[in-house]
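In: only geometry, no sequence info:
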């Protein structure tokens, strides 16, 4: 994903955690904060060491980035999102990650239409 779609700074993460609303399912927690002055959405990822080693964590992050890239036309603009992966994601394949993320995004009401 391009730089304009990423959250990298700790203060940006903390702002989303403190002022954003959270929604969760068994595999993911998503924090959403409105940013009306932004022209697009931004995503930050958090995958804990409890989930697995570096190979597993990087694989999960790649899968999440790919799914969110496919959803990018459907996600409402002006939002900051922080996606936290939970332990069950370590054993999931791409299609399971996609359906789970779609479910949690619908619950958070950030999808405009079905991708």
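Out: Nice, thanks for sending it over. Bear in mind that the values here come from a model prediction, so they are computed numbers and not experimental data.
In: going forward, measure contacts and count neighbours with C-alpha atoms only.
Out: Noted.
In: how about the helices in this structure?
Out: 10-19, 54-71, 94-107 (DSSP state H).
In: For the last one, give me every contacting residue.
Out: Outside of helix 94-107, the residues that reach it under the criterion Cα atoms under 8 Å, 6 or more residues apart in numbering are 23-25, 27-30, 63-64, 67, 89, 111.
In: A further structure is provided below for comparison with the first:
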């Protein structure tokens, strides 16, 4: 079954990024937009080439997807579209620390959107 929450198209990424609402920390940059319809949380993941070869970048994307799955328990009701950009510091931390960093950003967005 296809995941209906994932944003893949470049023009959708650009719309959200150009909306200029961001939250950031040393590990992640989150661009977000609150659309008018009530579809729930939609997300896209971007990992730059500076973080390694294709194998490393795909591993990072898989880990971030798993983080999103755990966070969906608390934030699935948010009506936002989010682009998650991963920074270089991600590789120097473990999974749990990265998950905490991402959860902090989502909680800051949730406070602002409500």
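Out: Noted; the coordinates are in hand. If you're wondering where the values come from, they're calculated on a predicted model, not measured in any experiment.
In: TM-score for this pair?
Out: Scored against TM-score structural alignment, normalised by the length of the second structure, the superposed chains reach a TM-score of 0.87; 112 aligned residues with a Cα RMSD of 2.1 Å.
In: one step back: nearest to residue 79 of the first structure, out of the helices of the first structure?
Out: Closest approach to residue 79 of the first structure among these is made by helix 10-19 (9.8 Å; Cα to Cα).
In: Distance of the residue nearest to the spatial centre of the second structure relative to residue 1 of the second structure?
Out: In the second structure, the residue lying closest to the centroid (Cα atoms, centre = their mean) is residue 84, at 3.0 Å. Taking Cα to Cα, to the nearest Å as the measure, residue 84 of the second structure falls 23 Å from residue 1 of the second structure.
In: could I get the helices of the first structure as a markdown table with mean neighbour count and distance to residue 48 of the first structure?
Out: As requested, the helices of the first structure are exported to a markdown table (neighbours: other Cα atoms under 10 Å; distance: least, Cα to Cα, whole Å):
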| stretch | mean neighbour count | distance to residue 48 of the first structure |
| --- | --- | --- |
| helix 10-19 | 14 | 15 |
| helix 54-71 | 16 | 8 |
| helix 94-107 | 17 | 17 |
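In: Contacts only, for the residue nearest to the centre of the second structure.
Out: Contacts of residue 84 of the second structure by Cα under 8 Å, 6+ apart are 28-31, 43-46.
In: One more: residue 60 of the first structure?
Out: 47, 85, 89-90.
In: Mind filtering these down to those shared with the second structure?
Out: When you map those onto the second structure and apply both residues aligned by TM-score structural alignment, their matches' Cα atoms under 8 Å, the shared contacts are residue 47.
In: From the contacts of residue 60 of the first structure, pick the one nearest residue 56 of the first structure.
Out: residue 90 (6.5 Å).
In: List the contacts of that closest one.
Out: 51-52, 56-57, 60.
In: Recalculate using a threshold of 10 Å.
Out: 27, 47, 51-53, 56-57, 59-60, 97 (Cα atoms under 10 Å, 6 or more residues apart in numbering).
In: Looking at the residues you listed, spot the one nearest residue 36 of the first structure.
Out: residue 47 (27.2 Å).
In: Does that closest one touch residue 57 like I think?
Out: Yes. Applying Cα atoms under 10 Å as the test, residue 47 of the first structure and residue 57 come out as touching, 6.1 Å apart.
In: list residues touching both of those two?
Out: Joint contacts of residue 47 of the first structure and residue 57 (Cα under 10 Å, 6+ apart) are 85, 89-90.
In: Mind checking which of these land in strands?
Out: residue 85 (DSSP state E).
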